[in-house]
Each structure stands twice: as C-alpha cells, then as structure tokens.
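> Below: sequence and its predicted model.
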Amino acid sequence: MKWPWQSAETRSSSSLVALANLPTGQWGRMDAGALMRDGYIGNAVAYRCVRMIAEAAASIPLTSNDEDAAQLLAHPSPDEAGHVFLERLYGDLQITGNAWAEAVTLAGDAQPKGIFPLRADTVRAETSAQGALTGWAVRQRRGQRIIQREADGWSPVLHLKLYHPSDGIYGLSPLAAARKALDLHNGAAAWAKALIDNAARPSGALVYGRDGGSLTPDQFDRLKAELEATHTGSANAGRPLLLDGGLDWKPMSLTPADMDFAGTRHAAAREIALAFGVPPMLLGIPGDNTYATYREANIAFWRLTVLPLVQKVASALSIWLSARFDDVAITPDLDEVPAFAAEREALWSRLEAASFLTDAEKRKLAGVGE
C-alpha cells in the first residue's frame, strides 16, 4: 500500500494533509577539514574564539636556559617569527585538537636549526599491525612523505594534542565537542538568510475550487513555474499577484517563536564559547554573564584558558628538545602579560611587607633571578 504523503506534490485543494513527524537531525562531520570549513572559516563565533586564544597565548614569550634553544624559539624559520609559529600551533590545537611541528637539522649537526609547522589536515599517523605509532605521513602536492624516528629514537616531529578519552593518537578538538551547537548556529543563519531571500516571509497558499474543483496537472505545473519565476526571492518583494479563474491567495505568517532566530543563535554561540573556555562577555554575546565586570572575565580567560595551554606547550617543547639540547627548560615569561599586572603588584607588596624574609628569598619567591 502506498502512503498518500509519498507524492512530491499535492495538486488538489479539496483535502490537506499535515505531517508533524520531524526527521532525524543531521550533524556535521568531525574530521579536520570539516571542522576548519564549518567552524573556523564558516562561523564567526568559532573564528573569534580561536583567534582570541591563539593570539593571547602567542603573546606570552617562551624563554629557555639554553641560548641556542632560546634563539631557535625566537626565530624558528627564516621567514617566520617565534610568536607567529606559536600562534599557528595554538590555533591548530583549538580547531582540530592536534598540532604538528617538524625540526630540521643539517648534515653532521644533531641540534635542530629550524622548526616548521605542519598543516593539521595533511598529517596522518603511521601505525604498526599492533597499533603502535611508527611515524607520520605528510601529504604533499604529489604523493606523501614518511617521517620516522631517528636512530637514537628521537622523533623529528612534535605532536601536540588535547586529551581524547577514546583515542590514544589523535586529540579532541573543542569544535568537535561543540559540533551540535556549531551546526545549530550555522543552521539558524542559513534559515534567516533563506527568509531574507524570500522577502522575509513564508510562502502563502493558493486556494482553487471552493466547490471541490481541482487544477489539471498542466495548469498546476504552469502556475507553480510562474510563481517561482516572478513572485519569489527578495528581488520580487512587494510585487502584486494577479489572480483569475477563481484563485484566492491565503498568506501565512510567522509566529513570534518562529521569528526568534536571534535567541537561538545566541544560545548556540554561548555553548560554542563555553567549549573554548572564552567568557561570552568578551565576545559581546548577550545573556547570562557569569562575571560581574569585563575585567573579571578577562582575567578568568587568561588564568583558566590561556595560561594552561601555554604551560602545556612549553612542557612539550622542553621534553622534545631535551634530546638535542642538554637539560633544556622552556618556561613562559608571565611578566610580559598585562592581565597579570595586578597579581604581580599584589605579590610584590606582600613580599615587601614580609620582614622575616631576606632579599634573596624575596627575589626567589617573586621569580626574579639573583
């Protein structure tokens, strides 16, 4: 038995069928290319969150107790400054949950002379039959190249990743966790754009044959084509509709709930910001703000989101470069962060008032050298 609503068109106005069964929601893909396209490139909220975190984290300089390592971090490549290199790593971590950097050495020299970031969507893990990581495959314009560990076990590729509970190789992106909110935000924008293209109103209904009559298939197709060509889209807004032959136009209006696209988008935007750890107040998103002032929200952003990310990357760089630089230690220089200025002043005031401490002890507690 064929269901009556499987027909693509309803050509008779003598009966109407309304279906309330909603289809299953279709959510976007989780791969790196899709997250870049739908999130960073196609969504303003995600773009701003990634830029805020990456630029703030890259503004904190990384220092080292080794002069060669410090010089390498300050100028990792001939065409790129250190903060630009770090900004790319932080950005890839937020978009895809993974970031890769490759160290380049010269023949006969063990220490790296340059560090180059690798595009996150071009790197793939090479594993053994048992699932152990054996190297990295980097896609190029023609083919790919495999980067494996050197003879002493050191890997020329540094892999930074965010914690993923079900994957031991790849990390989990904040955009992946906020994928549903991202699709909802983009879908609300597409819905609003469709309304604007259709003169900001839904389609009406043409009623024919109040006494039970109906249009022939040819009349139905001709009338439908004429309406789509001359009476839909923003360019045809306000154009009068000429009716004859017993046709009657019944316009339909949107309810206030249907028009509340702004509220839906703001709720989705707050969820996207939550996944990144950016207070909605800093993004100008209206709604329930947790922090009383902009200053409190800014300090929380630096303390709870930016600083842990910088310390994570600094620790990873220290472990990675320790095999090529003796006992290297890479630490973030927090004295260069304006957001922590008030905390530094409070610490110095407490140390200055501590009469039971020597000057050497005060300088050590303040993080200042001898």
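That came through fine.
> drop to CA atoms for contacts and neighbour counts, all remaining ones
Noted.
> Could you pull out the strands in the stretch 1-150 of the chain for me?
Chain-ordered strands for the stretch 1-150 of the chain, with DSSP state E, counting those that start in this stretch as the definition, fall at 62-64, 98-104, 114-118, 123-127, 133-139, 144-148.
> what number of residues lie near the nearest residue to Val138 once chain neighbours are set aside?
What sits nearest to Val138 in space, not counting adjacent residues and going by CA to CA, 6 or more residues apart in numbering, is Val123, at 4.7 Å. Using other CA atoms under 10 Å, Val123 is surrounded by 19 other residues.
> Quick check: buried residues in stretch 292-299?
By neighbour count, and taking 16 or more other CA atoms under 10 Å as the criterion, the buried residues in stretch 292-299 are Ala297, Asn298, Ile299.
> ok, back up a step: out of the strands of the stretch 1-150 of the chain, which gets nearest to Ala314?
Relative to Ala314, the nearest member of those by CA to CA is strand 62-64, separated by 7.1 Å.
> so the closest residue in space to His231 that isn't next to it in sequence, which of the three states?
Nearest residue to His231 in three dimensions, chain neighbours excluded: Arg239, at 6.8 Å (CA to CA, 6+ apart). The three-state label for Arg239, taken from DSSP: H, G, I helix; E, B strand; the rest coil, comes out as coil.
> how near is Arg239 to Leu227?
Arg239 is 11 Å from Leu227, where distance means CA to CA, to the nearest Å.
> Same check on Thr293?
For Thr293, the distance to Leu227 equals 53 Å [CA to CA].
> Quick check: buried residues in stretch 108-121?
Neighbour-count burial for stretch 108-121 flags Gln111, Pro112, Lys113, Gly114, Ile115, Phe116, Pro117, Leu118, Arg119, Ala120, Asp121 (criterion: 16+ other CA under 10 Å).
> Kindly apply the preceding question to stretch 295-314 instead.
Of the residues in stretch 295-314, those buried under the neighbour-count criterion (16+ other CA under 10 Å) are 297-302, 305-307, 309-311, 313-314.
> put this beside the first:
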Amino acid sequence: MGLIERSLARMGLARRSLDGDQLSWKAIDPAQGLSGSLSVRAAENLSTVLGCTNAISTALAYVPALTYRQDGANDRAEAPEHPLRQIVRGGVNPGMSWPDWVEHLVASTLLTGNGLAEILRGDRGQLEGFRHIQWGQVTAVKLASGRLAYDISDPRGVKRRLLEGDVVHLRDRTDDGYIGRSRLSRAAETVAGVQSANVHANSFLRNGASPSGVIESVEPMKAEQRTMLRESFMARASGPSKAGQTLILDGGLTWKPAQISPEDAELLETRKFGVEEICRLFQVPPPIVQDYSHNTFTNSETAGRWFATFCLAPWARKIEAEFARSVFAAGSGYELELDLSGFLRGDPEKRWAAHKIALESGVLDPEEVRQVEGWNKRQTLPNSNPEVEVA
C-alpha cells in the first residue's frame, strides 16, 4: 500500500480506480471533514468557528496585494504592467472582486482543508482572472506522472478536468503531500464537544421551566391527572419568555424547588471554554472574536500583533508561494506580496510614527512616503526656484 493509499485509509475517504495508471478519491466535501454527525456547514453554526474563519479570511482579503518584478539578484520593483495588478484592482472576473475571491479561497481552506480556483487565461496564455470552485464539487485524481488532476462536477451536471497548472490550490497541512486536511477534522472530538454544549444550552433554554422543581401531591394521582397537570404546567411555565411567572396550585399540590441552574450544571463555563478551544485550532487570539473575558487594554493590543505575526503571516506566505508555483511562469521573476503593513491604515498614529522612523533612517524619502499614503507628487511652481514647492 502506497503513501497516498495509507493516508486515504487513515482519513476514511472513499477510493476508486479509474484505470490501471490512476488513483482517485472523493475529495472532502461539505458533508465530510469533521465526523459523520457534524458537517462543515454545521460547524459554521458555532459562532467561534465562523468568527475565526471570518477574521482570518477577511483580514487577508483586506491587505494590499502587490505584484513585484525581480530585477537582478537583489533589486525588485513594482510591476504595474503585469495583468495581476489590474485583476487586483478591477476584479478576478465580472462577478467577483479580488477581496471577495481571497475571502472565499481562504475560508474554504480553513473549513475543508482545501481552496481551489481556476486560472483564467486568454488565447495567448496571458492571465485574465480566476474563478472560485467549491471544494465539494471536486474529485482529485493522482495521475501516473505523479501530478494531480481535478475533476469538477458543477450543479448543472457538467463535468470537466483541470490540471495542476490550471488551478490555484491553497491547502492546509496535508497527511499525504497532495490534499489538505481540515483542522476541524483533526480536532473532530473538540469541535463535536463544543457543538454538544451548544445543543444542550439551546435545549435548556427551549425546554427549561422556571421556577424549576417538583410538584408534590398529598393524594395519589391517576395517570390522566398527571398528564393533564404536566401539560398545563408546561404550557404555563415552559420557555424563556415565560420564565419567572407566578405559579398558583390548589388541591393539596405543593411546589418543591430543585435549585437547578445553568451555573450549577457548569454550562456557562463549558461554553466559555469552548470558545478558547476553537480559537486554539485556528491560532486566533480570543479578543479577535470578541471574547474579552481575560482582556485588558494592554493585552488586546498585543493580541492584534500576535494575530498578524503568528496567524496571518503564515497564511499570507502560503498564498504567495502558491502564486509563485501556479500563476507566475517559472523564471519570470514576478512575485505576489500581501503587505501586512496595510493593517496600520486603521492606526494613523503608529503609521506616521513608522514613516518618521523611515525618513530619519533614510529608508524612505518624502516622495515615497507620499506614494505610500496615496498622495500625488509635490509640484514645483512655474518660473520659480525648483526648491520652492507646493503641496
């Protein structure tokens, strides 16, 4: 049994032979990836999973995407003539902008382990855009050459095949070097436990009666009387909107409180811990997804830097490396850079402090700072001293 076959067996994925030289398996779709009982779509019902996915994907879609050309061994410059520059500005296709596409690609990778997009090229092979492909529509095929092919089945029943050079394939950590595996499936028990706590909490709020306790009778009750009392009591006191209503009993009936609450069942603490568990899976600091239980002004600022350094930077590097592999021709000298310094847009004080340091150290000159800020170059007055400038 080969490496890929052993990996498939460990992951429990179906395998079928196309012919003697090919091996194929059904890729992880939205109904798989966690366990047989919890799908990726069900996982998104967990607010922390959705919050972490949105935080990472929207942050990477937000930062500036720059195209550079390598000039010599140590020099590089922006390449405004490259088609990717226009795609970033004008959209990856007529129906999707660049930020939307990046958000789709990264979110799919976080939830299923794989994000796939078709590379659109013109008649002469020039880059024209990208088309997002849902991973649930993909069957990955290992060819005899050792390369991957992707069989796509769209909702209309049309099937087609794309090769490695035709797609951008962003993947989470793999077990076999070919197909990414979702971190939700790697920690399926953790995710299922958090989901179970949510189900229990919803059931408690939906079915719980308050006040909560036992109705006692001094006289034996018939089955019909017990049924009528139970139905009447549930209709009167069950549900969150009826909590705390006054209960009136007669006929020798008495109420004995049971003193059961969510705190006694440790339900609230369990749900709080579930937020931290999911954040660990995605490498997202809890304050980023609005969990401020351990928050201070100091550590919230640190959480933002931690998020950029240990979560976003590795994903940005993955995207840049995938573009170097699949979009740019080998040896072309072009590269994509996701500029994480773009996060300073939301903090003008730090941004201008950084500009000041760059000016004083000679890293940038004033015109370059103006360019970074999106301002035009300064113009000199006509028929005057060139050193006299106007803003």
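On my side now, so go ahead. Everything numeric here is computed off the predicted structure, so don't read it as measured data.
> Kindly provide the TM-score of these chains.
Put the two chains on top of each other and the TM-score (TM-score structural alignment, normalised by the length of the first structure) is 0.70; 318 aligned residues with a CA RMSD of 4.0 Å.
> still on that earlier bit, to Arg88 of the first structure, which of the strands of the stretch 1-150 of the first structure lies closest?
Across these, Arg88 of the first structure has its closest neighbour in strand 114-118 (7.5 Å, CA to CA).
> neighbours around whatever residue of the first structure lines up with Cys52 of the second structure, how many?
With TM-score structural alignment as the criterion, the equivalent of Cys52 of the second structure in the first structure is Cys49. Here the count is done by other CA under 10 Å, and Cys49 of the first structure has 25 residues near it.
> ok, the residue mapped onto Gln259 of the second structure from the first structure - contacts?
Taking TM-score structural alignment as the criterion, the aligned counterpart of Gln259 of the second structure in the first structure is Ser253. Applying CA atoms under 8 Å, 6 or more residues apart in numbering, we find Ser253 of the first structure in contact with Arg201, Pro202.
> Pull the contacting residues for the residue nearest the centre of the second structure.
Nearest residue to the geometric centre of the second structure (CA atoms, centre = their mean): Thr53, 2.3 Å. With contacts defined as CA under 8 Å, 6+ apart, Thr53 of the second structure is in contact with Ala107, Leu110, Leu111, Phe282.
> what's the counterpart of the last one in the first structure?
The one in question is Phe282 of the second structure. For Phe282 of the second structure, the residue aligned by TM-score structural alignment is Phe276.
> could you say what helices and strands the helix ranked longest in the first structure packs with?
When the first structure is parsed with DSSP state H, its longest helix is helix 179-197. Helices and strands in packing contact with helix 179-197 of the first structure are listed as helix 261-276; criterion 3 or more CA pairs under 8 Å, 6 or more residues apart in numbering; DSSP states H and E.
> got the angle between the helix it packs on and helix 179-197?
Between the direction of helix 261-276 of the first structure and that of helix 179-197, the angle (axes from the mean of the first three to the mean of the last three CA atoms, to 10 degrees) works out to 150 degrees.
> And helix 261-276 of the first structure, what does it pack against?
Using 3+ CA pairs under 8 Å, 6+ apart as the contact criterion, the neighbours of helix 261-276 of the first structure among helices and strands are helix 44-58, helix 174-177, helix 179-197, helix 280-283.
> swap the cut-off to 10 Å and go again
Counting contacts by 3 or more CA pairs under 10 Å, 6 or more residues apart in numbering; DSSP states H and E, the secondary-structure elements packed against helix 261-276 of the first structure are helix 44-58, helix 82-96, helix 174-177, helix 179-197, helix 280-283.
> Now for the residue nearest to Pro285 of the second structure when sequence neighbours are not counted: which residues touch it?
For Pro285 of the second structure, ignoring the flanking residues on the chain, the nearest one in space by CA to CA, 6+ apart is Ala303 at 5.8 Å. When contacts are counted by CA atoms under 10 Å, 6 or more residues apart in numbering, Ala303 of the second structure is found next to Val284, Pro285, Pro286, Pro287, Ile288, Asn295, Thr309.
> Ile56 of the second structure too?
Applying CA under 10 Å, 6+ apart to Ile56 of the second structure gives the contacts 62, 103, 106-107, 110, 282-284, 288, 307-308, 311-312, 315.
> separation between Phe261 of the first structure and Trp191 of the first structure?
In this structure, Phe261 of the first structure and Trp191 of the first structure are separated by 8 Å, where distance is defined by CA to CA.
> shared neighbours of those two, anything?
Going by CA under 10 Å, 6+ apart, residues that sit against Phe261 of the first structure and also against Trp191 are His185.
> Ile4 is in contact with Val141 of the second structure, correct?
No: Val141 of the second structure is not in contact with Ile4 according to CA atoms under 10 Å; the separation is 11.1 Å.
> shared neighbours of those two, which are they?
Among the neighbours of Val141 of the second structure, those also in contact with Ile4 (CA under 10 Å, 6+ apart) are Leu23, Trp25, Tyr178.
> how near is the aligned residue in the first structure for the last one to Ala339 of the first structure?
When the first structure is aligned by TM-score structural alignment, the residue opposite Tyr178 of the second structure is Ile169. According to CA to CA, Ile169 of the first structure stands 35 Å off from Ala339 of the first structure.
> circling back: the buried residues of stretch 295-314 of the first structure: which two are farthest apart?
Maximum distance among these (CA to CA): 24.7 Å, for Ala297 and Ala314.
> so where do the helices sit in the stretch 201-350 of the second structure?
With helices called from DSSP state H, counting those that start in this stretch, the stretch 201-350 of the second structure shows them at 223-237, 267-282, 297-306, 313-326, 348-360.
> next one: the longest one to chain centre, how far?
When distances are taken as CA atoms, centre = their mean, to the nearest Å, helix 267-282 of the second structure is centred 17 Å away from the chain's centroid.
> Mean per-residue distance, it versus the first structure.
Relative to the matching residues in the first structure, helix 267-282 of the second structure has an average distance of 1.5 Å after the fit, by mean CA distance after the TM-score superposition for the first structure.
> List the neighbours of that helix that are in contact with it.
46-49, 51-53, 56, 110, 183-184, 186-187, 190-191, 193-198, 200-201, 204, 261-263, 284-289, 291, 293, 311.
> okay, now the aligned partner of Ala188 of the first structure in the second structure: neighbour count?
Per TM-score structural alignment, the equivalent position to Ala188 of the first structure in the second structure is Ala197. The burial metric for Ala197 of the second structure, expressed as a neighbour count using other CA under 10 Å, is 17.
> any idea how far Arg156 of the second structure is from Ala197 of the second structure?
Going from Ala197 of the second structure to Arg156 of the second structure by CA to CA gives 39 Å.
> Kindly report the same for Trp135 of the second structure.
Trp135 of the second structure sits 16 Å away from Arg156 of the second structure when distances are taken as CA to CA.
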